[in-house]
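Participant: structure of the sequence below:
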Amino acid sequence: MTKITMRQAIIDAMQEEMAHDESMVVFGEDVAKFGGAFSMTKGLYEEFGGVRVFDTPITESTIVGAALGLALSGLRPVPELQFGDFVGVAFDEIYNKLGKWKWMHGGTMQVPVTLRLPIGIAGGAGPEHSQSPQALFMHAPGLYIAIPSTPYEAKGLLKTAIRDNNPVLFFEHKMLYDMKGEVPDEEYFIPLGKADIKREGTDVTIIATALQVHTALNAAKELEKEGIDVEVVDPRTLAPLDKETILGSVRKTGRVIVVHEEPKTGGMGAEITGIIGEEALFDLQAPFRRIGSPDVPIAQNIHLEQFYRPSEEQIIETVKELMEY
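Facilitator: Alright, predicted model coming up:
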């Protein structure tokens, strides 16, 4: 095992897959010589050259549309949008093209596109550069959605996504890029659709993604001091969603909170608690809870933006409320 940052884990995954498969190409705004806005493609241009790692104009719809065309032509494209928020500019190409093209042609075409998308509140980037739009695409059949929370998962999930012949939206929280974690020295893959229990517990289940996994784990440590045993489940992918692990945890603890950085209304928590209500309602000892961000644009001010993101205090207070039932 080697301890590296999530940034390095993602770069290593792309480097390994480009060496493995000459059909893989990486492109996007400033990803070649500059190495990407967040330095997420550093070294790839120097190793693989400008034919396989190249810059594009500032036009997200073209980036995604070109990825589809390249995939249909036999390549394995891994495009990057500089900010995940820009899915809005390329929404038709993602929602209607990437996810549906295979099925509109009787399954005869493969669409092996992995679209990398930096998300999340970080450093006062404002309402158009700080969002977490992943839940929008839970309503888009045909698309896979991956959201790593550690370097280990970032590398394993990305390698799996790149080799998959279906389109994968790969959401990376910007605040996790510098987080370090252990990654195996040997090659490994993490399957899409398999959740991970980050912390075993018996009293309350917290389901969280990306940065909020760590917020939940920190809250769990504090609650342990008061004798409350929290289980933390990281879905790792929202599509496919590992209902078995989620429902198994909920049935064990009888209490559940879903925590995410995207707005509470229509966030992933809405779908997950809907599933729990349909399939495990009578296993609950207390009403389920959702903790998301408020339904307002994210503040530009670095101090105000912190009130938008769910906090340890919110989680701790909500857990204590559920323990009173």
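Participant: from here on, contacts and neighbour counts on C-alpha atoms
Facilitator: Fine.
Participant: leaving out sequence neighbours, find the closest residue to residue 75.
Facilitator: Closest residue to residue 75 apart from its sequence neighbours, by C-alpha to C-alpha, 6 or more residues apart in numbering: residue 23 at 4.8 Å.
Participant: typo on my end, residue 188
Facilitator: Residue 188 sits nearest to residue 156 (C-alpha to C-alpha, 6+ apart), 6.0 Å away.
Participant: would that neighbour count as being in a helix?
Facilitator: Yes: membership of residue 156 in a helix is supported by DSSP: H, G, I helix; E, B strand; the rest coil.
Participant: list the contacts of it.
Facilitator: Residue 156 sits next to 13, 188, 189, 190 when contact means C-alpha atoms under 8 Å, 6 or more residues apart in numbering.
Participant: what's the neighbour count on residue 90?
Facilitator: 18 (other C-alpha atoms under 10 Å).
Participant: picking up where we left off before, tell me the contacts of the residue nearest to residue 75?
Facilitator: 74, 75, 76, 77.
Participant: among those, name the ones in strands.
Facilitator: 76, 77 (DSSP state E).
Participant: ok so, going back, from residue 51, how far out is the residue nearest to residue 75?
Facilitator: 11 Å (C-alpha to C-alpha, to the nearest Å).
Participant: please enumerate the strands of the stretch 201-325 of the chain.
Facilitator: 204-208, 230-234, 237-239, 256-263, 289-293 (DSSP state E, counting those that start in this stretch).
Participant: one more, so I can put them side by side:
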Amino acid sequence: MERSQPRTADDRALPRCLRRAARAVQRHQPAQDAAGEGPALTMSTVTVIDPTMSATREIEFRDALREAMTQEMRRDPRVFLLGEEVAQYNGAYKVSKGMLDEFGPRRIIDTPISESGFAGMAIGAAMMGLRPIVEFMSWSFSLVAADPILNNAPKMLYMSGGQFGCPIVFRGNDGAGGQLGSTHSWCVEGLFSNVPGLKMVIPSCPEDAKGLMTTAIRDDDPVFFLESERMLGMKGHVPEGDYLVPFGQAKVRREGTDCTLVSFGRPVNFCLDAAAELAKEGISCEVLDMRTIRPLDIDSIVRSVRKTNYCVVVDQSWSFGSPGSEVASQLHQHCFDDLDNFVHRVHSADVPTPYAFNLEQEYLPNARRICEAVRSCLYRA
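Facilitator: Next up, the predicted model:
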């Protein structure tokens, strides 16, 4: 018979029904090693990236993701990766290249083509104290797993009265841009971001991809990590050590005074292109990269808009019920009197994603459409 553990003040503060579960979790927490580099390493003990950090090397977006996962798997034996073709084939987009050789088939796991099955299996593993990373080859295929990822993972902590958490990362390619057709080009932000209990991350550059992935793996809540197939080969300066990019903290990618451009993910780069073009006309745009959709850093948006008095939101989702519409709604609520025009929005066209390259480029937000929206917002159209 298992020997009971002594009660602590924190233990006595819990409802009686949760005390045993809490003690079990404490017993199974990996211990920190003598050098202070074991799995007990937490958010507060690791460098948070800031503007003073610099990196001389350039690596691709996919390499930044792999580096974050590899570093976390070396640090914490509870972390593992599973999904279709992640092991023997090195990942459909080579994000997990070489990881099977280092970690073996117990931690880099090829699965059948059954998103609902392996997502549900990973949720069960997370409930039991492991920290799975689930790769969807495309977020379009996550719709097959809607029940486990939406009806179980985000609600588990609440439904179990705190007895079971669900520290899990779901990651994969989101959105259009690779001529993959309508069924493989979903932007799932608008579908999933209104679900309480999950966090949604959408990096725009390799540096953030690594830092946000590290934060996601260490987070105790389910994290939906949205990548872009069109950005996997994008190169950027990335620090070599492990670091964190905190959730809910936007970054100003370009300072400006005339209009605020708010975006997330790949379209941030379209905003930077548009801002450079508009600068030739004497229009100074501030580009704000949200980095995360849940949590949403509305305070940073409000601060910027109170400076510029104009705002254009650029979102690759369809416009109806989108993150972009939520940003616009909250802005009108928080700083209505500071706005000199209503919040303008640039979205993907409200049609199924076309296959033809020229149609797909017009379907997506692009620099030309962003420039037109800014001119309209500033009454210069």
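Participant: about what we covered before: make JSON lines from the strands of the stretch 201-325 of structure 1 and add mean neighbour count and distance to residue 35 of structure 1 to it.
Facilitator: Shown next, in JSON lines, are the strands of the stretch 201-325 of structure 1 (neighbours: other C-alpha atoms under 10 Å; distance: least, C-alpha to C-alpha, whole Å):
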{"stretch": "strand 204-208", "mean neighbour count": "28", "distance to residue 35 of structure 1": "30"}
{"stretch": "strand 230-234", "mean neighbour count": "25", "distance to residue 35 of structure 1": "30"}
{"stretch": "strand 237-239", "mean neighbour count": "24", "distance to residue 35 of structure 1": "27"}
{"stretch": "strand 256-263", "mean neighbour count": "26", "distance to residue 35 of structure 1": "27"}
{"stretch": "strand 289-293", "mean neighbour count": "22", "distance to residue 35 of structure 1": "32"}
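Participant: would CSV of those with distance to residue 152 of structure 1 be doable?
Facilitator: Listed next are those as CSV, based on distance: least, C-alpha to C-alpha, whole Å:
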stretch, distance to residue 152 of structure 1
strand 204-208, 17
strand 230-234, 13
strand 237-239, 14
strand 256-263, 20
strand 289-293, 25
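Participant: please name whichever of those is nearest to residue 182 of structure 1.
Facilitator: For the strands of the stretch 201-325 of structure 1, the distance to residue 182 of structure 1 is smallest for strand 230-234, at 17.3 Å, taking C-alpha to C-alpha.
Participant: distance from the chain centre to the closest one, please.
Facilitator: On the basis of C-alpha atoms, centre = their mean, to the nearest Å, strand 230-234 of structure 1 sits 17 Å off its chain's mean C-alpha point.
Participant: tell me the counterpart of the residue nearest to residue 75 of structure 1 in structure 2.
Facilitator: In structure 2, residue 23 of structure 1 lines up with residue 78, judged by TM-score structural alignment.
Participant: and residue 128 of structure 2, how many residues sit next to it?
Facilitator: For residue 128 of structure 2, using other C-alpha under 10 Å, the count is 15.
Participant: any figure for the gap between it and residue 78 of structure 2?
Facilitator: 10 Å.
Participant: now residue 291 of structure 2
Facilitator: Remark: distance between residue 291 of structure 2 and residue 78 of structure 2 (C-alpha to C-alpha) = 26 Å.
Participant: residue in structure 2 paired with residue 33 of structure 1?
Facilitator: With TM-score structural alignment as the criterion, residue 33 of structure 1 matches residue 88.
Participant: for that match, give me its contacts.
Facilitator: Listed by C-alpha under 8 Å, 6+ apart, the contact set of residue 88 of structure 2 reads 100, 110.
Participant: likewise for residue 13 of structure 1?
Facilitator: 155, 156, 158, 159.
Participant: top of those by neighbour count?
Facilitator: residue 158 leads the contacts of residue 13 of structure 1 on contacts (other C-alpha under 10 Å) with 29 neighbours.
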